[in-house]
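Asks: predicted model, plus sequence, below.
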Amino acid sequence: MASRFGLAEDIMSVTEPRIVFLRRDGEMVPLPEGMGLVLPTRLGPFVRTRLFTWPQKLRAGLDVFLPRYLDQEDMSIGRFLRHRLGSAVIERLADPLIGGIYGTSIEELSVDAVLPMLRDYEDESRSLVLASLLSGRKAPKGGGSPFRTLRGGLGDLIDALLTHLRAHQGFEERLGCAAVSLTTDHEGASRLRLASGEVITADVAVLATPAPVTATLIEGERPAAAVALRAIPHASTAVVSMGYRAEAFPEPPVGHGFLDASTGESGRSPSSGCTITSHKWAGRAPDGTVLIRSFLPERSRALVSRPDNEVFAAVERDIAETCGATEEPILRRIARWDNLMPKYTVGHKDRLATIEAALADRPRWHLAGASYRGVGLPDCITSGQAAAAATLAQRGDTASATDTG
């Protein structure tokens, strides 16, 4: 998509070497090389890592001998991996990595909705470890990091998209005006009522709003769908960015950042992890400065709701203790995301099926966005492209429907 909008030369990868740490009860341990989201693709680094004791490694190895565990019913990732690999892998690896992405514990998250490959691995190979090692051997060598961004930030992609749309005759936009309800008239056209009182009539509607917002829009006409939409829980998170003089660190920070793998609630960090943005992405901060971004997950909701100065103070203490900062930051920024992070809990795919059934007689209403089939940027783009293709096809614009990428 970036290339389509003329941003190909602005695409950049992370700086090398890509070193990520896990913070385990105050100690920084490098993430073993060759780790997938939860499973090793290379045996050597997993055997040598200090992240696990030898009994814990042997417990994970027991997976090779265990029979299949999943049946047709969905299950939490935590329960499944604890059975196959043991509690240490959950607490020190899987929960920081996967829970960090979704802002909540993997004890809630669905195997089938979040990591369906685990079911595939067990179905095909019985052992998750053996399946992962096999996939590692088949993977192309030297591919580098899959992470990409734009030199000017991902906001450039949104700006380019808007520029592209605004150049098209007939394009209209409404900014700063909330949508109140979506209904259909007697001829089947969609009617979107705005808070200003304006009503927009359209042939097709794409609802790219979070599931709870979509529920509010359609509950007057489709209450059953609204109930199922509200059953998709959403977490609150915040991102705090801190800029420091390089001299604030007696020893320069190393690597791209860390994830919190500490156990127990006593003394636990408020953040699920930090990215040293100025190390991970070239040009993200002026020379002589260090930019650090801290992620506050759902478990820190009480802190996130406090005034900015209290949140900043907690994050500053955390960075001082973990990274050794001896000065106050020269820059502080916070972005709060209230009830906007979808949690694909056990039964998520069943909820999607209920929603689709409840909207079956509204084929010109299309759902898109992070609430349904993936929270990552590629997932959201794919979701939007599918909705756009269906919209254009329903309007008879088959040529454009084949070019929505």
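Replies: Structure received.

Asks: could you use CA atoms for every contact and neighbour count after this?
Replies: Noted.

Asks: and the strands in the stretch 151-300 of the chain?
Replies: If DSSP state E, counting those that start in this stretch is used as the criterion, the strands of the stretch 151-300 of the chain fall at 179-184, 190-194, 199-202, 205-207, 234-245, 257-260, 273-276, 289-296.

Asks: put this next to the previous one:
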Amino acid sequence: MEGKRSHVVVVGGGIAGLAAAWYLRQGDESVRVTVLDGAGRIGGKLHASEVAGVPADAGAEAMLARRPEGKDLARAVGLGEELRHPGASQASILTRGTLRPMPRGQVMGVPSDLAALASSGILSPGGLSRVPLDQILPATLITTDVSVAAYVRARMGGEVVDRLIEPMLGGVYAGRAEALSLDATMPRIAAAARAERSLLSSARKIAAEAPKDAGPVFATLRRGMGSLPEAVAAASGAEIRTRVMVREMRRTEHGWRLIAGPVPEPEVIEADAVVVAVPAPAAGRLLADEVPAAAAELNRIEYASMAVVTLAYPRAAFPALPAGSGYLVPPVDGRAIKAATFSSLKWPHLAEADPDLVVLRCSIGRIGEETLLQRDDAELVALAMAEMAEVAGVRGLPRDSRVTRWGGSLPQYNVGHLDRIARVRAAVAAQPGLAVCGAAYDGLGVPACIATARTAAARILDHLDPARQWHRKADSDSADSLAKG
């Protein structure tokens, strides 16, 4: 009907859903956008609250600065002046009883510099002597996706997997190298594995190609990454509704019908198009009736749980402040803490907020460690305090502590993930006015989630106004013609 505003519903108020709402409104201000989230707040795994009076992230504390999507969106919604970069960036590995520097030139844990690897002391003499055999061993044939562990172990031995790869992947995915996909989690290494014989040589090339003047690897916001969702929501102009759980989606003649709220008092919401921006299990339930092929694939994605223990100590509790930004822990060392960040050292703005306070974070939990996470908050705090006493010599009690539990929060990019997501997208593409986005698809980080949101919004806008797509293709064809002649 002429003059009727199109209505798009975004299911999920995490950063992907909110970014999708923002991109939709940027693409067409006439579109009415409603964001529905079942939780009591927006932001998903981006959330900040005060610890001892200092704003500190309870979820993701940073985003990749070398991917533009996160910083660009922050600037676009008025947070450009809030962007901050790390002061300390050197990370360590806590293994074999002591903190050891991360080897120079490593690529997601894959060593590229044998001298740096040897001086780090991370590997035993036997493990270290196994690594250069990679250069003389026959090629490891990779014809399909394989696990990270299977390929790296074949080339460099088990200790590289256990003490370098596992802590890196555990820090990002809370996953295990035996299950995680080489193609999905280490795409550059995977490409090299199909083109070159030696993994060491491939890692050297990748490290050498890294820009030397690209600036900091990570960025955050002065009031925490948790301040980004609210800013995006406000700038989007969308209607934001929390505590609205969508239970069902049905295709209608003109779009979609969503059923939300409690079963005795359902709320029916009509939409011309829908963006599903919730984790894979929830997305699978919503799509089960209308897009069963996508739902089946989404339901196969496993999720890991974890907890973040934030401690705030008086500066005097440390005999000497730790060096570097923090450390990772290999599972083989048998510690409850998988990673620790010395937040006040990593982020100078936190130290400026209270110079007499040292804020740090301990991450607990990998996939399969649910029993550990069943301990109560006091026990998890005690574990973190004991770790800090041992590793950093901290004395006394913290001024404040906070335990944040993220149940089923980290999707596992297991072997076959890229093909699985391709099948999801193919099934969704067959449904007009439907798109998906979020951490389950192309990356867990904030910029990757925002990129999926931009793609989802473009798909919906093209559906609402097919001329947009035609004009885009026409513009692209014109540009190609100019480029060719």
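Replies: Perfect, thanks for sending it. The shown structure was predicted, so the numbers you read here are calculated from the model rather than taken from an experiment.

Asks: quick TM-score on the pair, please.
Replies: Overlay of the two chains. TM-score (TM-score structural alignment, normalised by the length of the first structure): 0.91; 392 aligned residues with a Cα RMSD of 2.1 Å.

Asks: related to what we said a few turns ago, please identify the most buried of the strands of the stretch 151-300 of the first structure.
Replies: Of all these, strand 257-260 carries the top mean neighbour count, a mean of 25, counting by mean count of other Cα atoms under 10 Å.

Asks: contacts for that one next, please.
Replies: Strand 257-260 of the first structure is contacted from outside by 19-24, 96-97, 100, 269, 271-276, using Cα atoms under 8 Å, 6 or more residues apart in numbering.

Asks: how far off centre is stretch 94-108 of the first structure?
Replies: 10 Å (Cα atoms, centre = their mean, to the nearest Å).

Asks: excluding its backbone neighbours, what's nearest the counterpart of Val311 of the first structure in the second structure?
Replies: Structural alignment (TM-score structural alignment) places Val311 of the first structure against Leu380 in the second structure. Leaving aside its sequence neighbours, Leu380 of the second structure sits nearest to Val309 (Cα to Cα, 6 or more residues apart in numbering; 7.1 Å).

Asks: the helix ranked longest in the first structure corresponds to what range in the second structure?
Replies: Longest helix in the first structure by number of residues (criterion: DSSP state H): helix 377-394. In the comparison with the second structure, helix 377-394 of the first structure aligns to the range 446-463 (TM-score structural alignment).

Asks: and the contacts of that stretch?
Replies: Residues from elsewhere that reach stretch 446-463 of the second structure (Cα under 8 Å, 6+ apart): 15-17, 19-21, 23-24, 27-28, 63-64, 67-70, 273-275, 432-439, 441-443, 468-469.

Asks: could you tell me which of the residues you listed belong to strands?
Replies: Among the contacts of stretch 446-463 of the second structure, the ones falling in strands (DSSP state E) are Met63, Leu64, Ala273, Val274, Val275, Leu434, Ala435, Val436.

Asks: farthest pair within those residues?
Replies: Largest separation among these by Cα to Cα: Leu64 and Ala273, giving 30.9 Å.

Asks: re the thing from before, the match of helix 377-394 of the first structure vs the first structure, average offset?
Replies: Mean deviation of stretch 446-463 of the second structure relative to the first structure after superposition (mean Cα distance after the TM-score superposition for the first structure): 0.9 Å.

Asks: return the set of buried residues in that stretch.
Replies: Of all the residues in stretch 446-463 of the second structure, those buried under the rule 16 or more other Cα atoms under 10 Å are 446-454, 456-463.

Asks: so the closest residue to Arg32 of the second structure other than its chain neighbours versus Arg459 of the second structure, what's the distance?
Replies: Distance criterion Cα to Cα, 6+ apart; nearest residue to Arg32 of the second structure, sequence neighbours excluded, is His7 at 4.7 Å. According to Cα to Cα, to the nearest Å, His7 of the second structure and Arg459 of the second structure sit 14 Å apart.

Asks: go on, Gly226 of the second structure?
Replies: For Gly226 of the second structure, the distance to Arg459 of the second structure equals 28 Å [Cα to Cα].

Asks: what's near enough to touch Ser202 of the second structure?
Replies: Taking Cα under 8 Å, 6+ apart, we find Ser202 of the second structure in contact with Ile189, Ala192, Ala193, Glu196.

Asks: that one matches what in the first structure?
Replies: Counting by TM-score structural alignment, Ser202 of the second structure corresponds to Ala131 in the first structure.

Asks: ok, Gly87 of the second structure next?
Replies: Under TM-score structural alignment, Gly87 of the second structure pairs with Thr15 in the first structure.

Asks: sec struct for its match, please.
Replies: coil (DSSP: H, G, I helix; E, B strand; the rest coil).

Asks: in this structure it contacts Arg284, no?
Replies: No. The criterion here is Cα atoms under 8 Å, and Thr15 of the first structure misses it with Arg284 at 11.4 Å.

Asks: list residues touching both of these two?
Replies: By Cα under 8 Å, 6+ apart, no residue touches both Thr15 of the first structure and Arg284.

Asks: neighbours around Asp356 of the second structure, how many?
Replies: By other Cα atoms under 10 Å, 11 other residues sit near Asp356 of the second structure.

Asks: identify the residues contacting it.
Replies: Pro314, Arg315, Ala316.

Asks: any chance of these in JSON lines, plus distance to Gly255 of the second structure?
Replies: Shown next, in JSON lines, are the contacts of Asp356 of the second structure (distance: Cα to Cα, whole Å):
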{"residue": "Pro314", "distance to Gly255 of the second structure": "57"}
{"residue": "Arg315", "distance to Gly255 of the second structure": "58"}
{"residue": "Ala316", "distance to Gly255 of the second structure": "62"}
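
Asks: and these, which is closest to Ala384 of the second structure?
Replies: Nearest to Ala384 of the second structure, judged by Cα to Cα, of the contacts of Asp356 of the second structure is Pro314 at 15.8 Å.
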